[in-house]
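Q: Provided below are the primary sequence and the corresponding predicted coordinates.
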Amino acid sequence: MSESTPSPGLPRRLLADPEMVAACAERDFALIFQLAKRKGGFHPSRIARACELTPSRVGEVMKGRPKITNMAVIERIADGLRIPGRMLGLADRSWEPSPIPRQGPTPAVGPARAPLPVVDSRSGSDLDNILAIAAGTRVTPNVLRSLQASIEDYWRRDDQHGGEALRPAVIGQLRYVTGIMRDTADPNYRRSLHGIAAELARLTGWTYFDARQYNTAQGYFTESLRFAREIDDRPFIANVLACLSLQSTYQDRAQDAITLARAAQDSARLVGGTPRLMAMLSMREAFGHASAHDQEPTHRAITEAQQHFERIREGDEDPAWVEYFDHTKLTVDTGIALGQLGDATAAEPLIAEALRAEPTTNLRGRAFHSFWLARTQLQRRQVELACATATEALDLAAVIESPRVVAHLQEFRHLLKPYRANASVATLADRITSAAS
């Protein structure tokens, strides 16, 4: 088919255009649509048909309002315009050529999961392969420090803006690290590289979890477990199991969440897990019990978390990845667990206290916690106050990339139904609907 003939998707030359590549990496759909029109001859009506959107919606997006964060819409755009999944930080689409199979067995946790993304010879992984080959065994302490600093920067940016735009870079660095790991003979360097690969795989899994792509997230979490297990890093294994436990609560698999949290605690105890780490893991168990609406075990797990936290002492050798679990985080997590149990009277002041103390730079965390505060306020029939708090969460959701936040707000819209006669409620519900579209 010639490029002058209308094709099912964007021309290959446009998909290779650096401006389009950058726009896809940032999920800048305003620019993607503008480039599709200007360089690909796709007028808004054609984009609308291909992506199952209305022409007016396409026009609004091209003007930069509002941003598209809904994963179902993003996937429709990828499929409608035939944008490869990797360009948008998605798993490979069903219409893409099959990737080269991974060599050797892939470890699994529980039943069979979706296959992990693999390095192949298509554009996008070529540079990673070239760099890995060129690096050979020339790993130095400076290289390791640089990689670790990148991870810390990724987590900071993930907290501030969400992980959607970060994902392509993180996956690329994971490919790079696994490449040089294969060519590195020094056992000390190999151990450090395995630890870095485990962190990158967990971060990748987290970005997919935040995007509510749970099967792909579990694949990367499993990959992270494999890297950590190869160096017997029991605390990090506990950390990944805690991530899987939290994901299970989102999938309404309360018993799985509890089992995974307890397995994480067992792994941490094998090497004398620090009080801070054990406190975090106990709170993950509390979330599992709370999602099952089991009062007594939830309160017991919360008490255990508080007791562990009280034993924290200056000089504890906490892993860097658990340092985020401070008093403010313990407070807000306790409030959320109590809110899940329906004890809004106890939950509301805890979440409000944590929001006052929480860093203003942690936009995604503040959006989540504002939602939970609004939910407890609504449970207490404080309708106007709940709407004001949820509006703050909605405003934060407009500047971050987190489908989980949007999903929570959609849940809140459902909770508002009995109060739709209230003008504030009707306005907020309409705004949430618009943000989710």
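A: Right, received. Where do you want to start? Everything quoted here is computed from the prediction, not taken from an experiment.
Q: When you work out contacts or count neighbours from here on, use the C-alpha atoms and nothing else.
A: Will do.
Q: Now the one helix or strand residue 170 maps to: buried residues?
A: Using DSSP states H and E, residue 170 falls within helix 167-182. Neighbour counts over helix 167-182 (16 or more other C-alpha atoms under 10 Å) mark 167-168, 170-181 as buried.
Q: between those, which is nearest residue 138?
A: Nearest to residue 138 out of the buried residues of helix 167-182 is residue 180 (C-alpha to C-alpha; 8.6 Å).
Q: how close does residue 33 get to residue 74?
A: Distance of residue 33 to residue 74, computed by C-alpha to C-alpha, to the nearest Å: 12 Å.
Q: Between those two, which is the more surrounded one?
A: Higher neighbour count among residue 33 and residue 74: residue 33, with 25 against 17, using other C-alpha atoms under 10 Å.
Q: Number of residues surrounding the residue lying closest to the more buried one once chain neighbours are set aside?
A: Ranked by C-alpha to C-alpha, 6 or more residues apart in numbering and with sequence neighbours excluded, the top spatial neighbour of residue 33 is residue 62, at 6.1 Å. By the criterion of other C-alpha under 10 Å, residue 62 has 21 neighbours.
Q: Remind me what the helix holding residue 170 packs against, helices and strands.
A: Counting contacts by 3 or more C-alpha pairs under 8 Å, 6 or more residues apart in numbering; DSSP states H and E, helix 167-182 is packed against helix 126-135, helix 187-210.
Q: now, of these, which is deepest in the fold?
A: Using mean count of other C-alpha atoms under 10 Å, the stretch among those with the greatest mean number of neighbours is helix 187-210 (a mean of 23).
Q: following it, which helix or strand comes up?
A: Next along from helix 187-210, by DSSP H and E: helix 214-230.
Q: Put this next to the first one:
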Amino acid sequence: MQRIVRPQWWRDGVYRGVAVRVHLARHDIGAVFGFLKERGFSWSAIATATGLGASRVSEIASGRRIVTDYAVLERIAEGLNIPRHYMGLALDEQARHHRQDSPSDQARSLAPIDHRELLGVVASIAVGAIPADVQRWLPSSQEIVVPAIVGRDEVATVRAVTAFHRRLDAAAGGGRCLQSARGYVAWATQLLQMKCADAVAADLRAALAELHNLVGWVAHDLDDHDMARRHLTQSLVLARQTDSLPLLANTLYRLGRVSLHQEQPAEALQLFGLGQLAAQQAGCHASVAILHANTAWAYALLGADHQVVDSLTRARGELEQADLDTAPAWTHFALTEADVHGISAVVYSALARHPEHVRYVDRAAEHSHQAVRLRQPQDRRSYIFDTISVATASILAGDLATAGEYGMKAVGLMADGMRSARVNDRLNALWELAARQADREPALAALGSRIAELQAV
């Protein structure tokens, strides 16, 4: 007998004590398949409806495989008659358009950003004055059909989509989730035009600000810095409109990190300073700590050792006062000892690359080894950064064998599914340092070959 999916299941159903709507918003497709199994569907029946194949359905249901691809999520929604907006999916025609136009193609249609001019725009927003022509600094979005009335469920979907993509980005890099996340931004942006209660509208703007913040960070991870700045500036506008000071601090921190990555420490210091104003006004010790730590990084690139030590000391002091229960979710990564050691390793390595400050290499080595020891498996990209930090400090200290060992470990982790331009950039920086010593250590010579092979793929 052919099984029929009943529409009310997706609206009112419960699986393992959690509403099916919540599972759909989280893209927990394994739970969705388990829910159908309880209603008499076989894996083969689900496979027929979705076109996925019975073995793949079984793997998804058991948790051995997760679904992240936008096209596959669309196929599941269509095959199982799931209302697309329950999963934050655009309508068919727009979704096809989204898949066909790559993010880089869409970004090229916008005029390049003059980030020096943008700095003035950002400063205006940070202090409460949104410029009249701000639109030209923001990302473009396509028309998407959405529900006529927006409620708490749609806001919850935006937040769940953001959390899901943030986890995926940390585990596998921006290349695994940028296109998908931008599709949800287009959908969520259109929700702002729909009818909703004032309180829902405010929550929606805050949730969308976090989603734009995520997309900006993911774009940064892929070295698309214009796209990163556009989405982060949009996040800044929405955060200012909702008076979300912690999110303002977060976004200014991320804008500063983009500048750091592009070796513009003076610009980064200005952005971190603006972020400090918001973080201190919010009374958020964790945010203040993160901004102090990254300020130290900017000073390290400038070779200002006294300011580096002072900023890291201030960061540690603020972290000691931070409360995990009240700190914003985005700051939680910085409250771990692994990340404290990780950022300290990066800062001291950057400082030790100045010949007059090479004495700080011992601190860089100590912090990097501690970070590797403490880092959790789900923070895979950060773990790769930590291994690169060990290799970098080891080269600066003259321990070439250890440098080769950890450099090769970083390359191996990168090759195992990590899609991050930032990791590639740091590997290149490592090789730039290692190349001078490669003739003295076979492991370093092999490292150069492996990096070249990896980046040629």
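A: Structure received. Model, not experiment: these values are computed from the prediction.
Q: hang on, the earlier thing: adding distance to residue 279 of the first structure, write the helices and strands packed on helix 167-182 of the first structure out as JSON lines.
A: Converted to JSON lines, these look like this (distance: least, C-alpha to C-alpha, whole Å):
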{"stretch": "helix 126-135", "distance to residue 279 of the first structure": "39"}
{"stretch": "helix 187-210", "distance to residue 279 of the first structure": "20"}
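Q: and of those, who's closest to residue 433 of the first structure?
A: The nearest among these, by C-alpha to C-alpha, is helix 187-210 at 19.7 Å.
Q: what span of the second structure lines up against that closest one?
A: Using TM-score structural alignment, the residues of the second structure aligned to helix 187-210 of the first structure are 198-221.
Q: Report the angle between the helix holding residue 170 of the first structure and helix 126-135.
A: 30 degrees (axes from the mean of the first three to the mean of the last three C-alpha atoms, to 10 degrees).
Q: Name the residues that touch helix 167-182 of the first structure?
A: The contact list for helix 167-182 of the first structure (C-alpha atoms under 8 Å, 6 or more residues apart in numbering) reads 25, 86-89, 119, 125, 128-129, 131-133, 135-137, 154, 190, 193-194, 196-197, 200-201, 203-204, 207.
Q: ok, average deviation of it from the second structure?
A: Its aligned residues in the second structure lie a mean 1.4 Å from helix 167-182 of the first structure after superposition (mean C-alpha distance after the TM-score superposition for the first structure).
Q: Next, the buried residues of the helix or strand where residue 413 of the first structure lies.
A: Counting by DSSP H and E, the element that carries residue 413 of the first structure is helix 403-415. The neighbour-count check on helix 403-415 of the first structure (16+ other C-alpha under 10 Å) flags 403-410, 412-413 as buried.
Q: now swap in stretch 378-385 of the second structure and tell me
A: 379-385.
Q: That one aligns to what range in the first structure?
A: The aligned range for stretch 378-385 of the second structure is 361-368, by TM-score structural alignment.
Q: Quick check: closest non-adjacent residue to the aligned partner of residue 230 of the second structure in the first structure.
A: Residue pairing (TM-score structural alignment): residue 230 of the second structure is matched to residue 219 of the first structure. Once flanking residues are discounted, residue 219 of the first structure sits nearest to residue 116: 5.4 Å by C-alpha to C-alpha, 6+ apart.
Q: Correct me if wrong: the match of residue 230 of the second structure contacts residue 114.
A: Yes: between residue 219 of the first structure and residue 114 there is a contact at 6.4 Å, judged by C-alpha atoms under 8 Å.
Q: Neighbour count: the two, which is higher?
A: residue 219 (26 against 12).
Q: quick one: secondary structure of residue 139 of the first structure?
A: State at residue 139 of the first structure, reduced to three classes by DSSP: H, G, I helix; E, B strand; the rest coil: coil.
Q: check contacts around it.
A: Residue 139 of the first structure neighbours (C-alpha under 8 Å, 6+ apart): 184, 189.
Q: got it, and the one 10 residues further on?
A: With C-alpha under 8 Å, 6+ apart as the criterion, no residue contacts residue 149 of the first structure.
Q: Residue 199 of the second structure and residue 24 of the second structure: what is the separation?
A: 24 Å.
Q: can you check residue 295 of the second structure too?
A: Distance from residue 295 of the second structure to residue 24 of the second structure, by C-alpha to C-alpha: 40 Å.
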